[in-house]
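J.: fold the stuff below for me.
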Amino acid sequence: MDKGDPSRAGEELVAVFEGAEPGEPHTAREIADELGWERSTADETLQELAESGVLETKLVGDRERVWWLPPPTDHSRADVSAEPTERSREYQDLVASEQQYRAVFEEAFDAILIADDEARYVEVNPAACELFGLPREELLGRTIAEFAADGYDFEEAWQEFQISEADRGLFPLFRADGEQRIVEFAATPNILPGRHLSVIRDITERREATEELEQQRKRTRQYQKTLTADTVIQLEIEVDDAVFDRLSEHLDCKCEFEGLVTASNGRLLQYVTVVGASSEDVLDVMADRSEVYHYRVVFESDSSTLLEFAAKRSPAQTLVEAGASCRSIRSERGVTTIVAELGADLDLQRLINQFTAEYPDATVVAKRRLDRPIVTTRQYRETLVDSLTDRQIEALRAAYLAGYFEWPRSSQAERIASSMDIATSTWLRHLRLAEDKLVRWFFEELEV
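T.: Below is the predicted model:
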């Protein structure tokens, strides 16, 4: 039997001594038989009570040890109703400390394991059982070597660890079901004689997220490089696109790609204008697509619907991951055509091979080399100013100078409009139109 709550176990054991003659000795075996405990549990609890001063003990013969409850002195009898004795306070402190340790051990999110000198686990917490994929009774007695990769030199690693002060690092751990997890560990030898502590944290998802984030940054850098390249290779590709094809064919409509955005979870949000179909029909089609993670109607009018969606895989995503940019995607009567651009320094054949490997029915219809015109700063400014009205420029300048774009805002819209002696709604309309033209210029690269 496990002793469970240490305070309760101690009380049960002391009750055995209190039921006997004062000073009568007992062996650990007698206590174990009396309470139905394992011998090791009785030994451990008796030792704790002796160390706290509740019991006294001595060795009898070569190996046998006995424990007894010392009889109360006259002084202790006189103070039986007074404050707790120093001995009882020490015992209570010991029980509280044990309870605190056990709570931390059991409730910790990280795996905590204690091994003996043979590297076999003698104590593990629930988080360790979850990480290793085994119940406690099956994890106890095992070594880390049983969860390591083939070729791992456990004997050498264990010997080096035992003579060290501490060890930490990363380790590929293979769970009982064969799944590999990447863990970081911190280990300390001899926290007690013959007891060695390991604290392990599963960082598999964090590591994968970090690697994916780095890949996203790499793709973004290449994507931006393509957008600003003076010379690009333009490809026109006919490809089966599960979303575009289905919409245009099933609804007998036209689909026009507007752009894409990378969400924080790595998914690509695509925006497409559907012309000639109601928003209700568009949503019905999207609800039937198992390859779509997310979709919503952003805007709708009598003739068109702006749709936002994220798919598990798509031709646009494959092109972006290869470093290209999607200039346009058009779909009509179930036929989808993509115009993609990539920098002249990219490996064109590698991109085509990568794309056709995922979409074997895709056909490269045309390939062109384009030299983009160089726009000077002066030309850029003049073209931008020409596209804005005087009212829009003044609204934009007032917002900038008054700190409207700062965080937190230095001025609110109402205060700026009042200073300009115009209605707030009028000022906001001019500002929104100016912002729209600026953003449209930036993302659509309006021609000079």
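J.: from now on I want contacts and neighbour counts done on CA atoms only, so please keep to that.
T.: Noted.
J.: who does the strand ranked longest in the chain touch, helix- and strand-wise?
T.: Counting by DSSP state E, the longest strand found in the chain is strand 180-192. Contacts defined by 3 or more Cα pairs under 8 Å, 6 or more residues apart in numbering; DSSP states H and E place strand 180-192 against helix 154-162, strand 167-174, strand 195-202, helix 204-227.
J.: export these as CSV, with columns for distance to Ile338 and mean neighbour count.
T.: Listed next are those as CSV, based on distance: least, Cα to Cα, whole Å; neighbours: other Cα atoms under 10 Å:
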stretch, distance to Ile338, mean neighbour count
helix 154-162, 55, 13
strand 167-174, 42, 15
strand 195-202, 42, 20
helix 204-227, 16, 15
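J.: select, out of those, the one closest to Thr27.
T.: Taking Cα to Cα, strand 195-202 is the member of the helices and strands packed on strand 180-192 nearest to Thr27, at 26.0 Å.
J.: and the contacts of the closest one?
T.: For strand 195-202, contacts defined as Cα atoms under 8 Å, 6 or more residues apart in numbering pick out 110-117, 128, 131, 181-191.
J.: go again with 6 Å.
T.: The contact list for strand 195-202, computed with Cα atoms under 6 Å, 6 or more residues apart in numbering, reads 110-116, 183-190.
J.: any idea how far Arg369 is from the nearest residue to Ala340 once chain neighbours are set aside?
T.: Leaving aside its chain neighbours, Ala340 sits nearest to Cys326 (4.5 Å; criterion: Cα to Cα, 6 or more residues apart in numbering). To Arg369, Cys326 is 15 Å away according to Cα to Cα, to the nearest Å.
J.: one more to put side by side:
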Amino acid sequence: MDEATRDRERNERGQYADRIPPDAVVEVFEARDDRARPLTASDVMDALDCSRRTAHNKLNELVERGTLDTRKVGARSRVWWVPIERPADVSESTDRPDDVSTAIRTAELPGSGPTLEARREALSAAYDYLTEHPEATKADFLRDVYHDHTAGYESAEGWWNAIQPALKGLPGVDPPEERGHLWHFLGGD
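T.: Have a look, this model is predicted:
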């Protein structure tokens, strides 16, 4: 056993104490020029001058903590990245009256789980569109809202058939009496 190995600190279980804290790995991610680029174990090894095993152990520890995400990208390759935090639930927007948030959160829309959540986001986007454009036609919603918020619908018509009945029930919305006429936003109470 060489002198460096003998001098290494041990933890309470007699194992060698880590000389590289997990926060050092987080700093490698924060130091990237391109914050969107995932890193490999080799990137971490090079930045911290450590072994592949140490890099993998630290990266996996950070995945378990929820600090990093990972996935396989080939037969023997894996990448890690800092997950982007999801925006708050659209129905909990702070600049929206409580009655509107509640109406969006409780609107009857088809689906469950992530599908239902995507449809609530689409309803929220349609509502926001109408508040920004107080007179809008069905074609306006399909052109300006549907493509960014398809909510799992393959056709604009299927999307509209699900969204418009729920949109009618939201506060301040005045739906047209006849097809092809204007939707109006009358404002909040």
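J.: what does the TM-score come to for these two?
T.: Remark: TM-score between the superposed chains equals 0.38 [TM-score structural alignment, normalised by the length of structure 2]; 123 aligned residues with a Cα RMSD of 5.2 Å.
J.: redo the helices and strands packed on strand 180-192 of structure 1 as CSV? Include distance to Glu414 of structure 1.
T.: Listed next are those as CSV, based on distance: least, Cα to Cα, whole Å:
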stretch, distance to Glu414 of structure 1
helix 154-162, 68
strand 167-174, 57
strand 195-202, 52
helix 204-227, 38
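J.: nearest to Val95 of structure 1, of those?
T.: Comparing these by Cα to Cα, strand 195-202 comes nearest, at 21.3 Å.
J.: how far away is Thr57 of structure 1 from Ile31 of structure 1?
T.: 14 Å.
J.: scratch that, Thr424 of structure 1 is what I was asking about
T.: With Cα to Cα as the criterion, Thr424 of structure 1 and Ile31 of structure 1 are 86 Å apart.
J.: out of these two, which sits in the busier spot?
T.: Taking neighbours as other Cα atoms under 10 Å, Thr424 of structure 1 and Ile31 compare with Ile31 leading, 21 against 16.
J.: how about that one, nearest residue that isn't a chain neighbour?
T.: The nearest residue in space to Ile31 of structure 1 (Cα to Cα, 6+ apart) is Ala42, at 6.5 Å.
J.: so which strand or helix has that neighbour?
T.: helix 39-51 (DSSP states H and E).
J.: output the contacting helices and strands for that helix.
T.: Here helix 39-51 of structure 1 touches helix 28-35, going by 3 or more Cα pairs under 6 Å, 6 or more residues apart in numbering; DSSP states H and E.
J.: next, the angle from the helix it packs on to helix 39-51.
T.: 110 degrees (axes from the mean of the first three to the mean of the last three Cα atoms, to 10 degrees).
J.: buried ones in whatever helix or strand the residue nearest to Ala340 of structure 1 lives in?
T.: Assigned by DSSP H and E, Cys326 of structure 1 belongs to strand 325-332. Within strand 325-332 of structure 1, the residues that count as buried by 16 or more other Cα atoms under 10 Å are Ser325, Cys326, Arg327, Ser328, Ile329, Arg330, Ser331, Glu332.
J.: can you lay out these as CSV showing distance to Phe174 of structure 1?
T.: Output for these, formatted as CSV (distance: Cα to Cα, whole Å):
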residue, distance to Phe174 of structure 1
Ser325, 40
Cys326, 41
Arg327, 45
Ser328, 46
Ile329, 45
Arg330, 47
Ser331, 47
Glu332, 50
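J.: which of the residues you listed sits closest to Arg206 of structure 1?
T.: Ser325 (28.7 Å).
J.: does the closest one touch Glu341 like I think?
T.: Yes - using Cα atoms under 6 Å as the test, Ser325 of structure 1 is close enough to Glu341 to be in contact (5.3 Å).
J.: quick check: neighbours shared by those two?
T.: Common neighbours of Ser325 of structure 1 and Glu341, using Cα under 6 Å, 6+ apart, do not exist here.
J.: buried sites along the helix or strand harbouring Asp46 of structure 2?
T.: Element membership of Asp46 of structure 2, judged by DSSP H and E, is helix 41-48. By 16+ other Cα under 10 Å, the buried positions in helix 41-48 of structure 2 come out as Ala41, Ser42, Asp43, Val44, Met45, Leu48.
J.: for Ser42 of structure 2, give me its contacts.
T.: Ser42 of structure 2 touches nothing, counting by Cα under 6 Å, 6+ apart.
J.: for it, give its distance to Trp80 of structure 2.
T.: Distance from Ser42 of structure 2 to Trp80 of structure 2, by Cα to Cα: 11 Å.
J.: go on, Ala47 of structure 2?
T.: 15 Å.
J.: which parts of stretch 89-98 of structure 1 are buried?
T.: Glu90, Tyr91, Leu94, Val95.
J.: of the helices and strands packed on strand 180-192 of structure 1, which is nearest Phe105 of structure 1?
T.: Nearest to Phe105 of structure 1 among those is strand 195-202; the distance by Cα to Cα comes to 10.6 Å.
J.: quick check: angle from that closest one to strand 167-174?
T.: Strand 195-202 of structure 1 runs at 60 degrees relative to strand 167-174, counting by the same axes, to 10 degrees.
J.: coming back round to it: show me the buried residues of stretch 89-98 of structure 1 that map onto helices.
T.: Glu90, Tyr91, Leu94, Val95 (DSSP state H).
J.: what's the distance between the first one and Val16 of structure 1?
T.: When Cα to Cα is the yardstick, Glu90 of structure 1 and Val16 of structure 1 sit 20 Å from each other.
J.: please consider this matter closed, and thank you.
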